[in-house]
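Chemist: this one's sequence-less:
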């Protein structure tokens, strides 16, 4: 069996946990001699072998059964995937072990640098990850509001999605107040009050309240400029905070998820990036992540 990065069983019900007798070593030859010919349930594909001598040792095995249709059949082949010197067993009661990103996160937090990590998680279900290398995804957006909405939505999706590869999120957040420094002014116009944006030391008005025209600088994007033009018949001095602009101009260094106010109901993608509507739903996020990870070569899939 070929073992590549982010090697994860597609169903944890195919993972069996077995405590071997104290006199059985966790090397491949000893475990093969112990397991060959023993009956295994028809769903069993992998065995987590735990040492019975109290040392806490653990090894990972792939097993082949004589039949895939009989309820039980004898083991006819045993292959060592990871020995006790490169394997850790972690108990994390709140971890959903069916979720690849959760497995990778537990491995990074509880067993950093270990090649193979077995996780006993929620409902006492057990699964494992070998050679964890989560896909780095940059989430680019403007704050406030807090928490950063897009980043929060992506976290929620990957926390419950079994079909995505392990993903590590990196928030690339731009503060409205810091953008104001690009064009100092005593009065700023922000797109909406609901975001809670403020600029210390300056007067702030909100475009969605259609305030009386004043001598202000707009902190906004193309849609805000369009609304301002509709309300007041002219364009104000503007600091454009569009998070999509940079990825549209050149391919980002890392896979990037961002958003755009000009997208109302659709998801857009380009080389190394995907953009969702500003008011994106969780379904938009799910679609965007699928498009983003599809750009990886070779594609990932559980085994």
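Modeler: Ah, there it is. Since this is a predicted model, take the numbers as computed values, not measurements.
Chemist: Going by C-alpha atoms from here, please, whenever you check contacts or count neighbours.
Modeler: Will do.
Chemist: excluding its backbone neighbours, what's nearest residue 224?
Modeler: residue 191 (6.2 Å; CA to CA, 6 or more residues apart in numbering).
Chemist: I'd like to know how far the one you found sits from residue 207.
Modeler: Distance, residue 191 to residue 207, using CA to CA, to the nearest Å: 5 Å.
Chemist: one step back: how many neighbouring residues does the residue nearest to residue 224 have?
Modeler: 22 (other CA atoms under 10 Å).
Chemist: Let me know the distance separating it from residue 285.
Modeler: For residue 191, the distance to residue 285 - CA to CA - is 23 Å.
Chemist: can you check residue 131 too?
Modeler: Residue 131 is 27 Å from residue 285, by CA to CA.
Chemist: Check the secondary structure at the closest residue to residue 235 other than its chain neighbours for me.
Modeler: Leaving aside its sequence neighbours, residue 235 sits nearest to residue 229 (CA to CA, 6+ apart; 5.8 Å). Assigned by DSSP: H, G, I helix; E, B strand; the rest coil, the conformation of residue 229 is helix.
Chemist: Give the intersection of the neighbour lists for residue 191 and residue 207.
Modeler: residue 224 (CA atoms under 8 Å, 6 or more residues apart in numbering).
Chemist: Use this one as the comparison:
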């Protein structure tokens, strides 16, 4: 797969206003030709000027193998661009950014995308999963070249008698109702401790903690216990846990730390 690291190393050659010279940073050219575009690898000659003669040029793909993606994209969302390129059925796909810069991918490889598993629960709204999706669509994780698989458990399927809080729209909850003592409660370690403090004994508990549900790696999961936050190994799987109410920046920082640890050990 050829996927330049940044649009600054790609030039667009629609005509030749200064002859056969290229910008000194250019490594590739998107060259307009009859019938479409070709992708060229170029090596500028040594020198001091911004515009250089071309020492060598090699065609990477001709117009029959090149597709111009029709819609503007977020160029920094590299994972999304790889997925889009895989859908074009062409060797090379050229993308234009919202700001009119250009980049291309040749021979996209799905194996280059690392799948991160997201563990969350609903209702109410799955805060972690929703925030990750929003950040991903904005290109925040673009340079990581990752994709996400979401594992969002609907806690209503536990058919518990009592649920954690009213925010989920449940009829009986720990925070609003007096319990008899034998109810099956959907909860976690914190719920168990609250019940023990309030009633003096344990209740039958159905564990709904996303962090305890981890079965794949690398992962990101949320948990209401602040002391469990951070990059770690759970159930033999490496990943990161964020607090229940983590901010978008905290989630992004945690995921970057996790992927750095995953790839660099």
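Modeler: Received it, and whenever you're ready, just let me know what you need. If you're wondering where the values come from, they're calculated on a predicted model, not measured in any experiment.
Chemist: re earlier: who's more crowded, residue 131 and residue 285 of structure 1?
Modeler: Remark: of residue 131 of structure 1 and residue 285, residue 285 carries more neighbours, 24 against 18, as counted by other CA under 10 Å.
Chemist: Trace the more buried one over to structure 2, please.
Modeler: Using TM-score structural alignment, the partner of residue 285 of structure 1 in structure 2 is residue 251.
Chemist: Quick check: which element contains that match?
Modeler: For residue 251 of structure 2, the host element (DSSP states H and E) is helix 248-264.
Chemist: what's the mean gap between that helix and the aligned bit of structure 1?
Modeler: Superposing on structure 1 and averaging over aligned pairs (mean CA distance after the TM-score superposition for structure 1), helix 248-264 of structure 2 comes out at 3.1 Å.
Chemist: what about the alignment partner in structure 2 of residue 46 of structure 1, how many neighbours?
Modeler: The pairwise alignment with structure 2 assigns residue 46 of structure 1 to residue 28, based on TM-score structural alignment. If you count neighbours by other CA under 10 Å, residue 28 of structure 2 ends up with 25.
Chemist: I believe residue 89 of structure 1 is in a helix; please confirm or correct that.
Modeler: No: assessed with three-state DSSP, residue 89 of structure 1 is strand; it does not lie in a helix.
Chemist: Now do the same for it: its match in structure 2.
Modeler: When structure 2 is aligned by TM-score structural alignment, residue 89 of structure 1 is paired with residue 68.
Chemist: Regarding the spatially closest residue to its match that is not a sequence neighbour, which helix or strand does it belong to?
Modeler: Leaving aside its sequence neighbours, residue 68 of structure 2 sits nearest to residue 94 (CA to CA, 6+ apart; 4.8 Å). Element membership for residue 94 of structure 2 (DSSP H and E) is strand 92-96.
Chemist: give me the stretch of structure 1 that that strand matches.
Modeler: So strand 92-96 of structure 2 sits over residues 116-120 in structure 1, by TM-score structural alignment.
Chemist: Now that stretch: buried residues?
Modeler: In terms of neighbour count (16 or more other CA atoms under 10 Å), stretch 116-120 of structure 1 has its buried residues at 116, 117, 118, 119, 120.
Chemist: before we move on, what about stretch 161-170 of structure 1?
Modeler: 161, 162, 164, 165, 166, 167, 168, 169.
Chemist: and the residues you listed, which of them are in strands?
Modeler: The strands, defined by DSSP state E, take in 167, 168, 169 from the buried residues of stretch 161-170 of structure 1.
Chemist: residues touching the closest residue in space to residue 36 of structure 2 that isn't next to it in sequence, list them.
Modeler: Computed as CA to CA, 6+ apart, the closest residue to residue 36 of structure 2 that is not its neighbour in sequence is residue 63, at 5.2 Å. Residues in contact with residue 63 of structure 2 (CA under 8 Å, 6+ apart) are 33, 35, 36, 37, 38.
Chemist: which of those are buried?
Modeler: Among the contacts of residue 63 of structure 2, those classed as buried by 16+ other CA under 10 Å are 37, 38.
Chemist: So which of the contacts of residue 63 of structure 2 are in strands?
Modeler: Per DSSP E, the contacts of residue 63 of structure 2 map to strands at 33, 36, 37, 38.
Chemist: The third one and residue 116 of structure 2: what is the separation?
Modeler: Read that as residue 37 of structure 2. From residue 37 of structure 2 to residue 116 of structure 2 the distance is 35 Å (CA to CA).
Chemist: and if you look at residue 124 of structure 2?
Modeler: Residue 124 of structure 2 is 23 Å from residue 116 of structure 2, by CA to CA.
Chemist: go on, residue 103 of structure 2?
Modeler: Taking CA to CA, one finds residue 103 of structure 2 at 25 Å from residue 116 of structure 2.
Chemist: same question, residue 61 of structure 2
Modeler: As judged by CA to CA, residue 61 of structure 2 and residue 116 of structure 2 stand 32 Å apart.
Chemist: ok, now residue 141 of structure 2?
Modeler: 11 Å.
Chemist: Show me which of the buried residues of stretch 116-120 of structure 1 is closest to residue 203 of structure 1.
Modeler: Closest approach between those and residue 203 of structure 1, by CA to CA: residue 119, at 52.8 Å.
Chemist: That closest one - nearest residue in space that isn't next to it in sequence?
Modeler: Nearest non-adjacent residue to residue 119 of structure 1 (CA to CA, 6+ apart): residue 90, at 4.9 Å.
Chemist: Same check on residue 18 of structure 1?
Modeler: Counting by CA to CA, 6+ apart, residue 49 is the residue found nearest to residue 18 of structure 1 once chain neighbours are left out, at 5.1 Å.
Chemist: doesn't residue 179 of structure 2 fall inside a helix?
Modeler: No: going by three-state DSSP, the assignment for residue 179 of structure 2 is coil, not a helix.
Chemist: residues contacting the counterpart of it in structure 1?
Modeler: Under the alignment (TM-score structural alignment), residue 179 of structure 2 maps onto residue 213 of structure 1. By CA under 8 Å, 6+ apart, residue 213 of structure 1 lies in contact with residue 232.
Chemist: mind redoing it with 7 Å?
Modeler: By CA atoms under 7 Å, 6 or more residues apart in numbering, the contact list for residue 213 of structure 1 is empty.
Chemist: what's the neighbour count on the residue mapped onto residue 193 of structure 2 from structure 1?
Modeler: Residue 193 of structure 2 maps onto residue 226 in structure 1, with residues paired by TM-score structural alignment. Using other CA under 10 Å, residue 226 of structure 1 has 13 other residues around it.
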